[in-house]
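1. Here is my input, please return the structure:
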Amino acid sequence: MSARDQLLVVIDPVARRTDGESVRIAKDVLSAGAAVRVCLPDGPEDFTKALARRGTRRLVVVGDDRALLRAVGSLHRDRELAGCALSVVPVGASQTLARGLGVPPGAVAAARAVLEGAERRLDLLVDDSDGVVLGDLRIPPVGAAEGGGGGAGVPAGGFGAEGSTGEGARISARAVSRVTAGGPAEGHPWLRTCQSFVRTLASRPSRPVPGAGRGPARLRIEADGVVLVDLDQPVESVRVTTVDGGLAQVEVRPASVGAEAAPVRVRAGTVTVSGPDFRYRADAVVAGPVRTRTWTVHPLAWGLTLPR
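-> Here you go, the predicted structure:
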């Protein structure tokens, strides 16, 4: 039996919890066409160890976009990505990345592609901290609230926001006015206690609302050493997308002043973003804040099994 017919099927624990039926179908289809060894890791650490123990078997990941990213990132950090033809059966809520790469939807179709498909070499975007991007990179991180990237007191979807007195504090202030409008509080200890409590609420600033106060950022963006936008030009958004040919498509949308500013689009092998602290979304993962980050395209750095 050839190595192609021997599979190590690593099933992400999130996939097992969210859609056990699709996981079962994928295992049945794969087992009908190859010699399958199934691995059921309990968490990210076990997941990474399972990849290292694959031997000569072809690696198949059953899981969502995050499981795919975890597999590619782990293999890249171990410098084993170039020699590993990866296959994926998308199972879970997040499958946008896998489908965008050409993996067919549905457990049956994806499992058949693993058995009957062919390896396709793809470019990889790697940052200077060894993080990987398979699809696209966005600044600010679109959908950061869903990705869990927002920190305490930091708007998850924007560049930053100032803390301010919220609606609850304004209501409390009106309550103080109504209480004091009824006359002096002497002789009523309960009223003085109420007034003190309400004043405390009114003076306490509310927590910033995720996404509130989002506005243009001041960033310096360089593509292959050429400055596209500098700190004196506010930026609404930045998007970097991997494309064929060893280059990335870079799109910068400057903040409009009066007439709408035209986006700047170039292709480059390296992209550097620097400036005040910013967050970014790399595929399904929100990272940061950082002050500078450089992404470099690694041509044909990894292989994915896709339908012929």
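2. C-alpha from now on. contacts and neighbour counts both.
-> Will do.
3. list the buried ones in the longest strand along the chain?
-> Longest strand in the chain, counting residues (DSSP state E): strand 285-306. For strand 285-306, a neighbour-count test (16 or more other C-alpha atoms under 10 Å) marks 285-288, 292-299, 301-306 as buried.
4. Would you do the same for the sequence below? I want to compare the two.
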Amino acid sequence: MAEVATSRTFPATSEQLLVVIDPVARRADGESVRIAKDVLSAGAAGTKVCLPDSPEEFARALARRGSRRPVVVGDDRALVRAVTLLHRQRELAGCALSLVPVGGALALSRSLGVPTGAVAAARAVLDGAVRRMDLLVDDSDGVVLGALRIPPVGGVAREPEADGGAGRPWLRTCRSLVRTLVPARPSGIVSAPETGPARLRVEVDGETLVDLGQPVEGVSVVPGVCGRARVEVRPVSVGAEASPLRAEARAVTVSGAHFRYRADAAVSGPVRTRTWVVREGAWGLTVPTG
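-> This is a model prediction of the structure:
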């Protein structure tokens, strides 16, 4: 689990709360959502609850928060969405977020120090302190809160349908039709491997850490401390196990053949080059004190 850099903490000030409840959280665990809403409403001087049904409504609710302190009730994806929106609106520096984790994907929330129980998380919103943390920002204005990982070529597979098409006969019919129209692969032709080493150039603060001639199994970048990211490159081992290459940097550039990357819970790409820069103390999150 990635460590999270802390620059400083200070008390959360505004008692006027804007509670934005992600629709995924409402479907995943309505009871935890109800408990969190009750605790927050009872403990704050003024609480406004929003129930957006789409990413667009989520963005509008956050943009219209006024002086209210935003509280996101949702999973890791909802938190990343909120940070991304505030970053792109250039309002992240002056707006600390609070989170009540609800849903299935909560690994990032745990690593950031947020309690995963509804009551404990809601109490932390009311009584906790704001921790300022570093942020990775890429050249497409994307953000990374916890970890960036570049897997082997072909190592990122599309997630399958949760129900395999069950309950949607039209989907199964379309798939069957496609299979009948696409000719079978002639014998003797071998498909490309699903996974394999990547050939990437990784530069840290302008210096080459690994070049295209050295195949790598993976690259990881996480926010470190004092405005520097921790970079680890795992070369492909031949015979004896190859030692990871590690460095710290304010800027990391990865380039080479088209590659995909996982930033927190989302997969992006393919891209040929991408640069991530550390923004020191760029965002704030309310966490328990003590």
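5. Overlay them and tell me the TM-score.
-> TM-score of the superposed chains, computed with TM-score structural alignment, normalised by the length of the second structure, equals 0.83; 255 aligned residues with a C-alpha RMSD of 2.3 Å.
6. by contact count, what packs against the longest strand of the first structure?
-> Judged by 3 or more C-alpha pairs under 8 Å, 6 or more residues apart in numbering; DSSP states H and E, strand 285-306 of the first structure is in contact with strand 85-90, helix 107-116, strand 118-127, helix 144-147, strand 270-282.
7. The first structure: helices as residue ranges?
-> 13-18, 20-33, 44-52, 65-77, 96-100, 107-116, 144-147, 167-181, 189-203 (DSSP state H).
8. who wins for proximity to residue 234 of the first structure among these?
-> Judged by C-alpha to C-alpha, the one of the helices of the first structure that comes nearest to residue 234 of the first structure is helix 144-147, at 21.0 Å.
9. Which strands or helices does that closest one pack on?
-> Applying 3+ C-alpha pairs under 8 Å, 6+ apart, we find helix 144-147 of the first structure packed against strand 285-306.
10. residues in the second structure aligned with the longest strand of the first structure?
-> Under TM-score structural alignment, the match for strand 285-306 of the first structure in the second structure covers residues 266-287.
11. Which residue in the second structure aligns with residue 249 of the first structure?
-> Aligned counterpart of residue 249 of the first structure in the second structure: residue 230 (TM-score structural alignment).
12. Assess the claim that that match and residue 247 are in contact.
-> Yes - using C-alpha atoms under 8 Å, residue 230 of the second structure is in contact with residue 247, at 6.1 Å.
13. between the two, which one's more packed in?
-> Taking neighbours as other C-alpha atoms under 10 Å, residue 230 of the second structure and residue 247 compare with residue 230 leading, 19 against 15.
14. gap between the more buried one and residue 248 of the second structure?
-> 5 Å (C-alpha to C-alpha, to the nearest Å).
15. ok, now residue 289 of the second structure?
-> 29 Å.
16. With neighbour numbers in mind, choose between the two.
-> Using other C-alpha under 10 Å as the criterion, residue 289 of the second structure and residue 248 rank with residue 248 on top: 19 against 13.
17. which residues does the corresponding residue of the first structure for the more buried one contact?
-> Correspondence of residue 248 of the second structure to the first structure, assessed by TM-score structural alignment: residue 267. The contact partners of residue 267 of the first structure, by C-alpha atoms under 8 Å, 6 or more residues apart in numbering, come to 223, 247, 248, 249, 250.
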